[in-house]
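Chemist: Just to be clear, the model below is a prediction. Sequence and coordinates:
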Amino acid sequence: MKRKYGNRKVVLNGIRFDSLREAERYSQLKLLERAGQITGLELQPRFELIPKQRRDDGRPERACEYVADFRYTDARTGKQVIEDAKGMRTRDYIIKRKLLLQVHGISVREV
């Protein structure tokens, strides 16, 4: 089946990635972690952008979340880095990236 944005799911080290770009970046980050340049590598960290709510009629609205590809700490600076391996910047992604900055003060590093 041809995917909408041309990406193909990839399995690397038993981990399923949404694209080859994301899997390759994971491999690079693992090397940086082994070299001590980054610490605390985490996959798919979630950030709540808008909490769940109830409509006037009582029906629930789900929370809105941003799910990044990676989170880690740069060992040199001690700063947390949120990263996304992007091939295509969708409208939803751009809005959520802006909300992440507004709500949490976090900028996303795109690779």
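Modeler: Nice, I can see it. Just so we're clear, the structure is a prediction, and the values are computed from it rather than from any experiment.

Chemist: Going by C-alpha atoms from here, please, whenever you check contacts or count neighbours.
Modeler: Fine.

Chemist: Give me the spatial nearest neighbour of residue 62, chain neighbours excluded.
Modeler: Using C-alpha to C-alpha, 6 or more residues apart in numbering and skipping the chain neighbours, the partner closest in space to residue 62 is residue 52 (4.7 Å).

Chemist: next one: residue 39
Modeler: Residue 39's closest residue in space is residue 73 (C-alpha to C-alpha, 6+ apart), at 5.2 Å.

Chemist: dropping in the other structure now:
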Amino acid sequence: MTKYRAIKTDCDHGHTHDSRKEAARCNQLHDMEIDGAITDLRQQPSFAVNIGDSYICTYVADFEYRVQDCRIVEDVKGVRTAVFQLKRKLVEATHPGVVVTIYPPVRRKRRKAKKVAT
């Protein structure tokens, strides 16, 4: 168990994932690939971040796949850390055409209406 309480879990296809949520997403993506909705599914694709001649870091996503001609890089997140946000921006800036998506999508909380004193 990690500091975010993630438990390593195997998916139905024999891969070990860092969390139950990631294993469930792997199962969904494999089903989508079988149905023909996506192609070229890869696990743990890595992207080296270089600025000029300097190596900065390596970003390892959870999944990469194609929807028609669009390349999707996906990361399953329960907690969006500052390090993740920074690496995501660096990858998108140094690798043209790569957009890192987050699963599950961010849900915005609705604000409660303020009570008006009468």
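Modeler: Now that the structure is in, tell me what you want to look at. Please read all numbers here as calculations on a predicted model, not as lab measurements.

Chemist: returning to that earlier point: would you check that the residue nearest to residue 62 of structure 1 makes contact with residue 65?
Modeler: No: counting by C-alpha atoms under 8 Å, residue 52 of structure 1 stays clear of residue 65, with 10.0 Å between them.

Chemist: The two: which has the busier surroundings?
Modeler: residue 65 (15 against 11; other C-alpha atoms under 10 Å).

Chemist: residues in contact with that one?
Modeler: Contacts for residue 65 of structure 1 (C-alpha atoms under 8 Å, 6 or more residues apart in numbering) come out as 46, 47, 48, 49, 50, 96.

Chemist: where do the strands sit along structure 1?
Modeler: With strands called from DSSP state E, structure 1 shows them at 10-12, 15-17, 38-43, 46-50, 53-54, 60-61, 64-67, 70-74, 80-84, 108-110.

Chemist: how close does the second one sit to structure 2?
Modeler: Superposing on structure 2 places strand 15-17 of structure 1 at an average distance of 0.6 Å from its equivalents, by mean C-alpha distance after the TM-score superposition for structure 1.

Chemist: what comes up buried for that strand?
Modeler: When burial is assessed from 16 or more other C-alpha atoms under 10 Å, strand 15-17 of structure 1 yields the following buried residues: residue 17.

Chemist: Run through who's touching that strand.
Modeler: 9, 10, 11, 23.

Chemist: dump the residue contacts of the equivalent of residue 82 of structure 1 over in structure 2.
Modeler: Per TM-score structural alignment, the equivalent position to residue 82 of structure 1 in structure 2 is residue 73. The contact partners of residue 73 of structure 2, taken as C-alpha under 8 Å, 6+ apart, are 61, 62, 63, 64, 65, 98, 99, 100, 101.
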